[in-house]
Structures are given as structure tokens and as C-alpha cells.
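Provided below for reference: sequence and predicted model.
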Amino acid sequence: MRPLELAIVIPTFNEAGNVMELIRRLDVALAGRAWEAVFVDDASPDGTAALLRDLARQDRRIRVIERLGRRGLSSACIEGMLATGAPLIAVMDADLQHDPAVLNRLEGALDADPELDLAIASRFAEGGGTGDWEQERLAKSETASRIAQLVLKADLTDPLSGFFMIRAARFRELAPRLSGIGFKILLDVLTAARRPLVFAEVPLQFHRREVGESKLDHVVALEFLIALYDRVFGRYVPTRFAMFAVIGGIGVVVHMCLLGLLYGLAGMTFLPAQTLATLGAMTFNFFLNNALTYRDRRLHGARALVRGWLSFCAVCSVGALANVGVAAFLFEERYAYATVSALSGILVAAVWNYALSSRFTWGRY
């Protein structure tokens, strides 16, 4: 057997209709090479992992990592990239929009210049293209790329490319500093380097998806912004805590709106209105945190959601008591003015709610 030369890491979610054709194209593009494909599947309900395991029994170049209880493209890529011994590692999508033939050009760029750390397939380099993208999608991608370039401070035409190749030794140096947040692993890799990475770009003609549904949605766009925040400010205020706090602030607005409707318009007495408004705000915060803050650990199924909601309400109820207690103590003992006392109570409650809900609500996965 020839020594392994190249590993292609391919994150998947509901790609059962594409993986067989992708493997066929890899076989053609990499004929005569010693390669392996590491598929990292986030428990696809369409049976992607099971199909890949069947293929792996017939072809030892196919490997499957099935993740349970966690999701996310960047973190999936990191796990797959750390699971191979190949000296070169490529990352590409499973939806057939990335042409496997480009792998040879990426490797050729690295072979031609030993100083290069990675080679990137760019849709916006000369000779590249985005296929039949709609004008709206193209405008969004260009805007996101310009924002990313401000953070990277690098002359890179396609910082949001999902198709690249990196030297394995260099990646392993960067791995401990990667955040694993969001859907843009290249952005994570580029911003994790203390010394700027040396890269080259090769043109990529982006193909259209023929089978399955696109994973692009508003949550993916939000995760892109979250990933940028993590790289700029995450060292000062942890990203997950910042998201939890922002959602908590939105929950205060929800609480006041519900209180106004129930007490002011519906004519309820204050105590029942306040109780229902509190419960409504907690419910809002729980589901928004489940969808965004803990997206990689989010709860599924009626039983898990009910259990999670009950534990979240219990944690936040104790947090509310801590808020009032700390604020009252500081104010009554004249350690702080009313505003400072109130803000101190809010901060203590936020830390309490975050720490306990991370452990008991979203920690069981």
C-alpha cells in the first residue's frame, strides 16, 4: 500500500443523494493517488451516515465520523481534519458544487511553493465564477466577503470559500486556537494564526446544487456575524455568554410588552400579569437560546424541550432571587447607588443563569 498523500474532509447533513456521485468524481479526479475521504456527518435524518458506512465496507478510502448531539460545519471540519494522518488536508462540500478536479490545482500550488501554508479555491479570482447565482445572493456574498476582509486584513478575494487545502502540520498548530463557531471554517483558520498564513488562490467555477436543499438560511448568516465577533471580541467577553446576555436583554423587552398587554390592556391585576409576563419572557429566552446560543447542543423532541424548559425556568427563577438579593444588599448597606446596585444584581443573575443553564439545561447531550 502506498503512503497516504491526501485527505479530503467533507462535512455532511442530509446529503444521501449526493455522496455516491461525489465519491465517483473523487475517484476520477484523484486517479493514481493515495487519498482518503473523511465524511463527518451530524446525524443526518436522511441516512447519510448509514449509506457512507455501507460504501466504506467496500472502499477503504471512505471513512465516516457520525456526531451525536452536536452540529456545526466548522466544528465538524475540525474533527475530521484532526482524524487523519495525511500530510495534506482539503475541505470541500458534499453538495457537488465544488469540482473535485480543483483538488489537483490546489495541491499543485502547494507543491510549487514550499512556503505556502494553504491554497484556496476562489469563486472571485480571475477565471472563477458563481454559476447561476441570483443577484441578491451574489450581493450578500460580496458584502459578507468585504466584512470578513476587514477582520482578516488580508488581500484575499474569497475569504468565505468552503474549499481549500492546508498542510496538516500547520493546521495542527492552529487547531487549539480554533473556535469551531459557524459555517466558515476558512475564516476560523485564517484568524486563528498568530503569524499570517501564506496562501495562494486558484480559480473555482461554482456549480449549482442538483440534489437536496441548501443549508444557507438566516441562522447561518447570523452565525457568520457571531464568528466575526468571536475573533474580534471573544477574548474579552466569551461569545456564548455575550449571546446569552443579548437574548436576556431582548427578553426584558418581551417581558415589559407582555406586562403592558396583560396589566394595561387586559385589565389583569398586577401579580398575575407579572407572573404570566415572567413566564412568557422565560419561554421566549429558552427557545431563542436553544436556536442560537446553544445551536450546537440544541434540544430536539417534545420530551427534551419540556424538560429543558422546566430546568431553564427553575434556574432563572433562582437567578431572579439572586438579582433582587444582591441589589437590595448593596443598596441597603450603602455600598452603591440604586443604579449601580440594580446593575450589579442583573450581572450576578446573568452569570448565574448562564452557568447553571449551560450545565443543567444544555449540558446533557
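Thanks, I have it.

going forward, measure contacts and count neighbours with C-alpha atoms only.
Fine.

hey, where'd the strands end up in the stretch 51-200 of the chain?
All strands of the stretch 51-200 of the chain, identified by DSSP state E, counting those that start in this stretch, fall at 62-66, 88-91, 118-122, 164-167, 199-203.

what's next to the last one, contact-wise?
So that's strand 199-203. Defining contact as Cα atoms under 8 Å, 6 or more residues apart in numbering, one finds that strand 199-203 is touched by 105-106, 109, 116-129.

tilt between that strand and strand 118-122?
The directions of strand 199-203 and strand 118-122 differ by 30 degrees, with axes from the mean of the first three to the mean of the last three Cα atoms, to 10 degrees as the criterion.

and after strand 199-203, which helix or strand comes next?
With elements assigned by DSSP states H and E, the helix or strand that comes after strand 199-203 is helix 218-233.

which strands and helices sit next to the helix or strand following that following helix?
As assigned by DSSP H and E, the chain's next helix or strand after helix 218-233 is helix 239-259. The contact analysis (3 or more Cα pairs under 8 Å, 6 or more residues apart in numbering; DSSP states H and E) places helix 239-259 against helix 218-233, helix 270-288, helix 338-360.

mean neighbour count and distance to Ile10 added to these, as a markdown table?
A markdown table is the format used below for the helices and strands packed on helix 239-259 (neighbours: other Cα atoms under 10 Å; distance: least, Cα to Cα, whole Å):
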| stretch | mean neighbour count | distance to Ile10 |
| --- | --- | --- |
| helix 218-233 | 17 | 18 |
| helix 270-288 | 18 | 29 |
| helix 338-360 | 18 | 29 |
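
if we can go back for a sec, distance to Arg307 and mean neighbour count added to the strands of the stretch 51-200 of the chain, as TSV?
Shown next, in TSV, are the strands of the stretch 51-200 of the chain (distance: least, Cα to Cα, whole Å; neighbours: other Cα atoms under 10 Å):
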stretch	distance to Arg307	mean neighbour count
strand 62-66	26	19
strand 88-91	37	26
strand 118-122	45	27
strand 164-167	42	23
strand 199-203	48	19
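
this is the comparison structure:
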Amino acid sequence: MQHPAATPDIDRAATRRPGATPELSVIIPTFNEAGNVRAITQALESALSGIRFELVFVDDDSTDGTRDILAELADTRGNLRVIHRVGRRGLATAVTEGMLSTTAPYLAVIDADLQHDERVLPDMLALLTSGEADLVVGSRYTAGGGIGDWDANRARVSTAATRLARLITSADLTDPMSGFFAISRPAFYSAVRDLSGQGYKILLDIAASAKQPLRIRELPYQFRTRQAGESKLDTLIIWEYLLLLVDKIIGHIVPARFLSFMFIGGLGVFVHMAVLGSLVALGEPSFLWAQALATLTAMVFNFFVNNMLTYRDRRLRGFIGLSRGLLTFVLACSVGAIANVGIADYLFDDALYNWFSAGLAGIAVGVVWNYAATSVFTWRAR
């Protein structure tokens, strides 16, 4: 098997050509990090002294003045840029866009909250420039590393997630969940076209997407306490991680987002039946109206849960955004319901189909329509 460095589109010599281009581009995704961006900029400047580098902040439309501070910093520095993203969020896609925006031969990723030890970056770069590695990971679990003041529950979740990572990659990593790493541009290019963009574990996505196994080294670091602001991690991060795993396993056959949409639709069936059963038990209103109310309730349930989980990166917010989204969702799903019934009835009239197969066909048509239509009209990518 060819190593990535030997493939026609990956030229390792290209990573060593001299010129004005920064040798290292550090990608820093941000969302409401006004209290940290000055400190991380100063820390990186100190750690990377003597290295030709640039800082690329990728901001997901912060609302706390982060970009104003970054503008001030950029005004006095020629090596600091800001990418402002509107209408989409997610660490994985932010990092990918940041990496694609630069031509530096070496790329690094670090959080803005100062929890990663920026002093490890020169050693990471040295391993890349010497040709000893394609990917260098800051690890909390290799000898000398540590998880800081994590509580037992967070440590258990991280350990479980690390074990699950083995489902999609055989890369020799003690910390595949790390968000602190450096990579050569050829190695990044070998994976970029197959990245899922799901969730926030971009390192795992890269390791699982590379065309050939990457040469990986890990360097220990002690995970530090957030300096300012609030953590962006919540329980829904677990869902995003599961979607990443699903996408890497069967995403080439069925999109993970579609499976999430189907799963939530299944939950909506239970909601529908619970509401319908309750109204029938009460004896009011009539069955027709009870069915209509149950259907509407299920649609509203499906909309809000999909908005929270399936389309987390395109989540609709605010009264106007949610109202418009709910209206388009209900209209699209109403058309899907009509298609469901029409297709099932047409097939059932054909002697070749019994009620079961006709019903399944109608459901399949309805689900595909609902997913496609709501992706375009409700949660359209911007």
C-alpha cells in the first residue's frame, strides 16, 4: 500500500518550499469567546516566537463582541485573520474552513479557551517539518498528560467515547477525542474530501477519512481550566458524536442526518398515538379532529427535536426563525402525508401489493419527501 506521501497528489517537498507564506497556520474556532481571544493571541505569540506563523480565527457569529476584539487585534498584526460564518455552526466545519482558507504547509488546531497548552506547538511543528509524522496530537492520556480537574462522570464519558472511536479508525491514538493537534497540508488534503463535518471531533474525522494510514505521533499535555466564558459542551454533544460514528460507518450508503430524521419521526409516531389515545379516551372531540390534533402535535414535536438534534448546525433561533421554520415544516410534511396516502392507496388497488407492502411503500415515499423538502425549505444550508 502506498503511503500518502507517495501518492501523485501529495507532494511532501511542497511543504518545505521557502517563501513569504507562513510556515504554520493556527486555526482557532470561536463562539462567544470575548474573554479569551486576547489571552490566547498573546499566548500563541509567545509560544511561537521565532516561527513564521499566522492565526486564523473562525467565528460562528458570536454575539458577545468577540469579533470586535479580534478586529482590534488584527489592526495591529499582519498575521491575524478572521473568518465570520453566518447561518451555520459547528467546530468540525469551522476548522475545515479555516484550514482551507490558508496555504500554509502546516496546520494546527487549538481552542480559544486556553485549556490546551500552546507551548507544545513548536514540538508538534518540529515533528512535522522533520518528516517524522504527518499528524501530531496533543494527548491527555499518553504518559505525562492529564485531564486536569475533570469530574468522574466527564472522565467516564471521554473514556467510553475513546473506545467507540475504534469502530471507525484503527489509528494508533490514545486520545482520538483531542481537539489539539497539528497536521501537514498533504495529510489534511488526503482526508478533506471525505470528512463528514458531523459534530466537533474533527481529529477523529480526519483519522478515519485519510486515504492511507497517517504517521501519527502524540505529545502529552495537561488539560487546563477554562479561563473565561462558558463551555460549549453539553449533553447534545453525545448525539453529535454518535452521528459522526454512524456517518463514518454507513454514511456512504445512507446519510447519518437522514437516519436521525427517521429516528425522530419514529418517536413522533409514539407522540401521535399518545395524543390520539388520550383524546379518544376523553370522548372529545370527534375522532377526525382528534386525529388532526394528534398529527399536528406530532409534527410540532418532530420539528423542534429535529431542530435541536438533526439540524443542530443549522439550528433555527428566535421567534421569527422558529415560526417560519415550523410553518414550512408543517406544509412540507402535509404534502408528504398526502403522498404517503396516495401512493399506498394506488399500490393497494394493484393486485400485486398487499396492505402491508403498500403501506410501507407509502411511508417510504413520505419520509424521503419530508426529509428532502425540509432540508431545502426549512433548514436550508446557507
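Now that the structure is in, tell me what you want to look at. Being a predicted model, the structure only gives us computed values, none of them experimental.

superposed, what's their TM-score?
TM-score for the superposed pair, counting by TM-score structural alignment, normalised by the length of the first structure: 0.97. Supporting figures: 364 aligned residues with a Cα RMSD of 1.3 Å.

just put the strands of the stretch 51-200 of the first structure in TSV and tack on distance to Val340 of the first structure.
Below are the strands of the stretch 51-200 of the first structure laid out as TSV (distance: least, Cα to Cα, whole Å):
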stretch	distance to Val340 of the first structure
strand 62-66	49
strand 88-91	50
strand 118-122	50
strand 164-167	50
strand 199-203	50
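
closest one to Pro11 of the first structure among those strands?
Among the strands of the stretch 51-200 of the first structure, strand 88-91 comes nearest to Pro11 of the first structure, with 8.3 Å by Cα to Cα.

distance of the counterpart of Leu203 of the second structure in the first structure relative to Gly267 of the first structure?
Matched by TM-score structural alignment, Leu203 of the second structure corresponds to Leu186 in the first structure. Separation of Leu186 of the first structure from Gly267 of the first structure (Cα to Cα, to the nearest Å): 55 Å.

so for those two, which residue has more residues nearby?
More crowded of Leu186 of the first structure and Gly267, by other Cα atoms under 10 Å: Leu186, with 21 against 11.

pretty sure that one contacts Met165?
No: the criterion here is Cα atoms under 8 Å, and Leu186 of the first structure misses it with Met165 at 9.9 Å.

OK, contacts around the counterpart of Arg297 of the first structure in the second structure?
When the second structure is aligned by TM-score structural alignment, Arg297 of the first structure is paired with Arg314. If a contact means Cα under 8 Å, 6+ apart, then Arg314 of the second structure has 87-89, 307, 379-381 as its contacts.

drop anything exposed from the residues you listed.
Among the contacts of Arg314 of the second structure, the ones that count as buried by 16 or more other Cα atoms under 10 Å are 88-89, 307, 379.

nearest to Gly35 of the second structure, of the residues you listed?
Nearest member of these to Gly35 of the second structure, counting by Cα to Cα, is Arg89, at 20.0 Å.

middle-most residue in the second structure, spatially?
The residue lying closest to the centre of the second structure (Cα atoms, centre = their mean) is Gly199, at 2.5 Å.

before we move on, back to that, so can I have JSON lines of the helices and strands packed on helix 239-259 of the first structure showing distance to Gln149 of the first structure?
JSON lines is the format used below for these (distance: least, Cα to Cα, whole Å):
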{"stretch": "helix 218-233", "distance to Gln149 of the first structure": "11"}
{"stretch": "helix 270-288", "distance to Gln149 of the first structure": "30"}
{"stretch": "helix 338-360", "distance to Gln149 of the first structure": "32"}
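
for Asp59 of the first structure, which of those is the nearest?
Taking those one by one with Cα to Cα, helix 218-233 is closest: 33.5 Å.

corresponding residues in the second structure for that closest one?
Going by TM-score structural alignment: helix 218-233 of the first structure matches residues 235-250.

contacting residues for Val290 of the second structure?
Quick fix: residue 290 of the second structure is Ala, not Val. 276, 279-280, 284.

try 6 Å
Contact analysis of Ala290 of the second structure by Cα atoms under 6 Å, 6 or more residues apart in numbering lists 276, 279.

what's the match for it in the first structure?
Using TM-score structural alignment, Ala290 of the second structure lines up with Ala273 in the first structure.

again with Asn340 of the second structure
By TM-score structural alignment, Asn340 of the second structure lines up with Asn323 in the first structure.

close enough to count as contact, that match and Ile346?
Yes: with contacts counted by Cα atoms under 6 Å, Asn323 of the first structure reaches Ile346, the gap being 5.5 Å.

the counterpart of Val56 of the second structure in the first structure: what secondary structure?
Under the alignment (TM-score structural alignment), Val56 of the second structure pairs with Val38 of the first structure. When classified by DSSP: H, G, I helix; E, B strand; the rest coil, Val38 of the first structure comes out as strand.
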